[in-house]
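> this one's sequence-less:
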């Protein structure tokens, strides 16, 4: 093959590849233009945290938009804010760190979507406080304070999506 013919074939092949790349990218760009919700991240969004007292357990519920991501619940000796390492001002004898990943409490534009409490004292049989301690690089972290060592169980609920942590205690309804 001579050089001018080789340049034509190379140019044609490059054009085909570029066109294919643009065609594959077009549906995503079009979706963002037609539906404002498509601009939000596919990362689950943490929108609220709430709690409740029941006869034999205290419950923490973390509400999400999207799916429930993997969650780790870890006993820790103290609660600190992610990033700064500053202590979280919650009184308690025992603490749990609740970490969701991947997750965010903000949208793609950096605006907070979380509407729950950032720091609150609670007076339930076991649960004494709850704090949002981090929303950083795909991790959303909460800290929970307890008056005594928590025996807990976790599960995911759907429609709407939420993560649940139940902390057992003696029956207070008798």
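Sure, I can see it. A quick note: this is a predicted structure, and the numbers were derived from the prediction, not measured.

> use CA for all of it now, contacts and neighbours both
Fine.

> Tell me how many other residues crowd residue 154.
A count of nearby residues for residue 154, using other C-alpha atoms under 10 Å, gives 15.

> and if you look at the one 3 residues further on?
One way to gauge burial is a neighbour count; for residue 157, by other C-alpha under 10 Å, it gives 13.

> Report the central residue of this structure.
Computing the C-alpha centroid of the chain and ranking residues by C-alpha atoms, centre = their mean puts residue 103 first, at 2.9 Å.

> which residues touch that one?
43, 44, 45, 46, 69, 138, 139, 140 (C-alpha atoms under 8 Å, 6 or more residues apart in numbering).

> Now a PyMOL select for only the buried ones of those residues.
When burial is assessed using 16 or more other C-alpha atoms under 10 Å, the buried subset of those is captured in PyMOL by this command:
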select buried, resi 43+44+45+46+69+139+140
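
> Which of the contacts of residue 103 fall within helices?
For those, not one is inside helices, with DSSP state H as the criterion.

> May I see the contacts of residue 103 arranged in JSON lines, with distance to residue 81 as well?
Below are these laid out as JSON lines (distance: C-alpha to C-alpha, whole Å):
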{"residue": "43", "distance to residue 81": "22"}
{"residue": "44", "distance to residue 81": "21"}
{"residue": "45", "distance to residue 81": "19"}
{"residue": "46", "distance to residue 81": "17"}
{"residue": "69", "distance to residue 81": "21"}
{"residue": "138", "distance to residue 81": "15"}
{"residue": "139", "distance to residue 81": "12"}
{"residue": "140", "distance to residue 81": "11"}
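
> Presented hereafter is structure B, for comparison with structure A:
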């Protein structure tokens, strides 16, 4: 056996001895609900897509790892901006809108509201883990604006889905934790 081979064997034996005498380290199991927010964040999410559709519905829901807002559109997903703001303001008027919660998210979509969109009351109290209020901020000059009052500035993700039919959906998820 050569000198180099003996040195490698000695190193492997030393590593094995160190590993066997090292204190046990507790492992933390991964969340069972798949609550990873690796690709989420609190920076603005935007799209400059161009098309024509109308905002037809707003829906909210609570899931095990996040709360969700869905904006239904009559056609393809339009341009949008989703961002944390210091103060929600009405579209057109620019007047501040008071909310409860630790942070506010402004959602603007380049689509006017459909005449059939029911936004009464303009401020809806939500008793979800993250969402506190859904606020209708108005529709003006081909754009609609919605506000979300949330518990704190938490990570979010924004994506679009096709359907149902010829429509599409803009989906905003806000995580329960960082």
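Arrived safely. All figures in this text were calculated on a predicted structure; none of them were measured in a lab.

> First-to-last residue distance for stretch 98-105 of the second structure?
The distance separating the two terminal residues of stretch 98-105 of the second structure, taken as C-alpha to C-alpha, to the nearest Å, comes to 13 Å.

> and what of stretch 148-157 of the first structure?
27 Å.

> One more: stretch 62-76 of the first structure?
For stretch 62-76 of the first structure, the first-to-last residue distance is 19 Å (C-alpha to C-alpha).

> same check, this time on stretch 142-158 of the second structure
Start-to-end span of stretch 142-158 of the second structure (C-alpha to C-alpha) is 21 Å.

> Please enumerate the helices of the second structure.
With DSSP H, the ranges of helices along the second structure come out as 3-21.

> what stretch of the first structure does the longest strand along it fall on?
With residue count as the measure and DSSP state E as the assignment, the second structure has strand 131-140 as its longest strand. Here strand 131-140 of the second structure aligns to the first structure at residues 127-136, judged by TM-score structural alignment.

> Kindly report the same for stretch 62-75 of the second structure.
On the basis of TM-score structural alignment, stretch 62-75 of the second structure is assigned to residues 53-66 in the first structure.

> Give me the contacts around the matching stretch.
42-52, 124-127, 160-173.

> Quick check: the residue nearest to the centre of the first structure vs residue 155 of the first structure, distance?
With distances defined as C-alpha to C-alpha, the gap from residue 103 of the first structure to residue 155 of the first structure amounts to 17 Å.

> show me where the first structure has strands.
In the first structure, the strands defined using DSSP E lie at 45-53, 57-65, 71-76, 94-100, 119-121, 127-136, 139-146, 152-157, 162-168.

> so of these, which one's packed in deepest?
Counting by mean count of other C-alpha atoms under 10 Å, strand 139-146 has the highest mean neighbour count of the strands of the first structure, with a mean of 24.

> other SSEs contacting that strand?
Identification of packing neighbours for strand 139-146 of the first structure by 3 or more C-alpha pairs under 8 Å, 6 or more residues apart in numbering; DSSP states H and E yields strand 94-100, strand 127-136.

> Looking for the alignment partner of residue 17 of the first structure in the second structure.
Match for residue 17 of the first structure (TM-score structural alignment): no aligned residue.

> Residue 17 of the first structure: neighbouring residues, count only.
Under the neighbour criterion other C-alpha under 10 Å, residue 17 of the first structure is assigned a count of 12.

> Next one: it from residue 10 of the first structure, what distance?
Distance of residue 17 of the first structure to residue 10 of the first structure, given as C-alpha to C-alpha: 11 Å.

> which residues touch residue 161 of the second structure?
Listed by C-alpha under 8 Å, 6+ apart, the contact set of residue 161 of the second structure reads 168, 169, 170, 171.

> what do you get for residue 106 of the first structure?
Residue 106 of the first structure touches 45, 46, 112, 113, 114, 135, counting by C-alpha under 8 Å, 6+ apart.

> Now that the fourth one has come up, it's in contact with residue 45, right?
In this case it means residue 113 of the first structure. Yes - in this structure, residue 113 of the first structure is within contact of residue 45 by C-alpha atoms under 8 Å, at 7.3 Å.

> ok so, going back, would you format the helices and strands packed on strand 139-146 of the first structure as a markdown table with distance to residue 33 of the first structure included?
What follows is these, written out as a markdown table (distance: least, C-alpha to C-alpha, whole Å):
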| stretch | distance to residue 33 of the first structure |
| --- | --- |
| strand 94-100 | 30 |
| strand 127-136 | 28 |
